[in-house]
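Make a model of this:
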Amino acid sequence: YHRPDVDACVPLRGYCVANDGENCITTGVNLDGLHTWFEGAATDRSPEQSQHGATLQCQMSEDAGRFLCEFIYYTSLRINEKATLFIHVPPLDKPFGAAEIADAIKTVILRVCEQNNFTATTEEAAAKNFHITGVPHLDVSPKPAQTTNDESFHIADVQHMMLDEMQNALQ
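Presented below is the predicted three-dimensional model:
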C-alpha cells in the first residue's frame, strides 16, 4: 500500500501490519452458501415480495482492491477471521436507492449470523459476534445530506442508515 488515504497517510513500510502478519487470511464466512442463498432469493421473489434486497445482484470476489477496501478487509480479518465479510455497494440511485442497498446489506449480515449460529437477538450480541468491515469510525449522530460532483455518496450517511436498519432487525 503506497497511495495515501484521505488523510494523506500510508501504512509504515507499505504493509497493513507489522512483519508478524500473514500474507493471506481467508474469511470463515460460508461465501458459497451465502451466494447461493442470495441468488436463489433473487430468482424466487418478485420485487414487490422482496423483503431481503432480493432484487439486487450478488457477485463474489477474492479481491477487495489494493487501496482502503483491501486494507480494511485484511485488518478486520486479523481481528476476527471467523466472521468478517467485506461488501462493496453500488453508487446510490444507480440503479438502487439507499433503502434497497441497506436492506440487502442487512439481509446479508443477518444471513451470515444465521449460517454461523451467531446470536443476533440484540445489537450487543451481534456486535460481539460479527465484525462489520468498512465501518472503522462509526459516528451515529445525524448527518446532513452530502453532495459531491462525482455523484458518489457520503459513507457516514449510509452507515447511519444501516445502523438504524440493523438495530431494528436485531430487536
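
When you work out contacts or count neighbours from here on, use the C-alpha atoms and nothing else.
Fine.

In a strand, A41, correct?
No - per DSSP: H, G, I helix; E, B strand; the rest coil, A41 lies outside any strand segment and is helix.

any idea how far G97 is from the spatially closest residue to it that is not a sequence neighbour?
On the basis of C-alpha to C-alpha, 6 or more residues apart in numbering, the spatially nearest residue to A41 that is not a chain neighbour turns out to be A54, at 5.4 Å. With the distance defined as C-alpha to C-alpha, to the nearest Å, A54 ends up 14 Å from G97.

another one to check against the first:
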Amino acid sequence: MPDDMDFMFKPIVLVTGFGPFVNHPVNASWEGVKLINKDEIEKKHNVELVLLEIPVTYENVDEFVPALWETHTPKLMIHVGVSCIAECFTLEMQAHRKGYQRMDYFEKCPANHTCPAEGAIRLHTKLNVERICKEFNDGNSHEDNTKAVASKDAGRYLCEYIYYTSLSVDNTRTLFVHVPDSHVYSAEQTARGLERILHLCLDQLNDDQLAGKMNDANLDDKA
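Below is the predicted model:
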C-alpha cells in the first residue's frame, strides 16, 4: 500500500466573502457566498468546498489568509467582495502592493499603506479572466440578466488587499470577484453567478492540468 495517502482526501476549494462595514451593514458578497450550492460544486468537481466570512480589517487578512493557504493548500481560492459601483460580476485581473489609505472597520490602515506580503509592486492572476467572462456571458440564458466583465482596478481597499495577499502565495489559482450590491443582484442571483464562475475556473484549471500532463508525456516520448 503506498505511503502517500493524499489520494484519500479531496482537493479543497476556498471561497471567501466579506462581513459588514461602513454603508454595508449587510455585505452582499457574503450573502451571496453563503448561498452557494456546496453539494452541486463538490459532486461535479470532486472537491471539498469551504465558504468563509472574512472581517473587513487589514489585520484579519494578514492573519487568516496566509494561514488558510498553509492549512488547506487549496486547489482554487476565490475572494468575493461588494462594489457600490459594480453593475455586474467584475473579475479582477491584478492587485497592487501599495496605496492602501482607506480605513478599515477598526479605522486602521496597514503600515506605510503597504501590504506586508512579499511580491512585485503589482501581481496578476494567471487564470484567464477574459476567457472566463466570455464563457460566462456566452452561457447566459435569455432569462438571466447577469453578466461578467474583466477589470484592472480592484479599488485599493480590503478587496484588493486580500487579493494581493493571495496572489503573492499562488497566482495560478487565485481570483477576486466584485459583486454588485443587493439592489442590483439579489443574493440568489449572486450565488448562482458565483457558482458558474467557480465551475469555469475549475474547468480551466483541470484543462491546464491535463494539457500539462500531455506535454510531459510528449517530452518523455522524445527523450
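
care to give me the TM-score?
Between these two chains, after superposing, the TM-score reads 0.58 (TM-score structural alignment, normalised by the length of the first structure); 108 aligned residues with a C-alpha RMSD of 1.7 Å.

OK, contacts around the residue nearest to A41 of the first structure?
If you count contacts by C-alpha atoms under 8 Å, 6 or more residues apart in numbering, A54 of the first structure has them with F38, E39, A41, A42, T43, R45, P47, A104.

May I see the ChimeraX selection of the buried members of the residues you listed?
With 16 or more other C-alpha atoms under 10 Å as the criterion, this ChimeraX line picks the buried residues out of the contacts of A54 of the first structure:
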select :38,39,41,42,104
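
how about the helices of the second structure, start to end?
When assigned using DSSP state H, the helices of the second structure occupy the ranges 28-33, 38-45, 58-72, 129-138, 158-167, 187-222.

Could you work out which of the ones you listed reaches nearest to I12 of the second structure?
Proximity to I12 of the second structure (C-alpha to C-alpha) singles out helix 58-72 among the helices of the second structure, at 6.6 Å.

What span of the first structure is the closest one aligned with?
Residue correspondence for helix 58-72 of the second structure in the first structure, counting by TM-score structural alignment: none.

thinking again about what came up before, quick check: the gap between the residue nearest to A41 of the first structure and A64 of the first structure.
In this structure, A54 of the first structure and A64 of the first structure are 22 Å apart, going by C-alpha to C-alpha.

what about the nearest residue to K38 of the second structure once chain neighbours are set aside, how many neighbours?
For K38 of the second structure, ignoring the flanking residues on the chain, the nearest one in space by C-alpha to C-alpha, 6+ apart is L49 at 6.1 Å. The tally of other residues near L49 of the second structure (other C-alpha atoms under 10 Å) stands at 22.

Trace L49 of the second structure over to the first structure, please.
When the first structure is aligned by TM-score structural alignment, L49 of the second structure is left unaligned.

Spit out the contact partners of the spatially most central residue of the second structure.
With distances taken as C-alpha atoms, centre = their mean, the residue of the second structure nearest its centroid is I78 (1.7 Å). Contacts of I78 of the second structure were listed using C-alpha under 8 Å, 6+ apart, and they are L14, V15, T16, T174, L175, F176, V177.

if you look at those, which of them are in strands?
Among the contacts of I78 of the second structure, the residues falling in strands (DSSP state E) are L14, V15, T16, T174, L175, F176, V177.

Map the fourth one across to the first structure for me.
Counting by TM-score structural alignment, T174 of the second structure corresponds to T84 in the first structure.

these two touch, right, its match and I132?
Yes - under the criterion of C-alpha atoms under 8 Å, T84 of the first structure lies in contact with I132, with a separation of 6.7 Å.

For these two, indicate the residue with more neighbours.
Comparing T84 of the first structure with I132 by neighbour count (other C-alpha under 10 Å), the higher total belongs to T84, at 24 against 17.

measure the more buried one to Y73 of the first structure for me?
Applying C-alpha to C-alpha, the value for T84 of the first structure to Y73 of the first structure is 8 Å.

E81 of the first structure now?
Look at E81 of the first structure and Y73 of the first structure: by C-alpha to C-alpha, they are 10 Å apart.

Between those two, which has more neighbouring residues?
Between E81 of the first structure and Y73, counted using other C-alpha under 10 Å, Y73 has the larger neighbour count: 24 against 19.

Give the aligned equivalent of the more buried one in the second structure.
In the second structure, Y73 of the first structure lands on Y163 (TM-score structural alignment).

Likewise for R13 of the first structure?
In the second structure, R13 of the first structure lands on N112 (TM-score structural alignment).

what about that match, how many neighbours?
Taking other C-alpha under 10 Å as the criterion, the count of residues near N112 of the second structure is 11.

One more: A67 of the second structure?
Counted by other C-alpha under 10 Å, the residues lying close to A67 of the second structure total 12.

Check H72 of the second structure too.
As a burial measure, H72 of the second structure scores 13 neighbours (other C-alpha under 10 Å).
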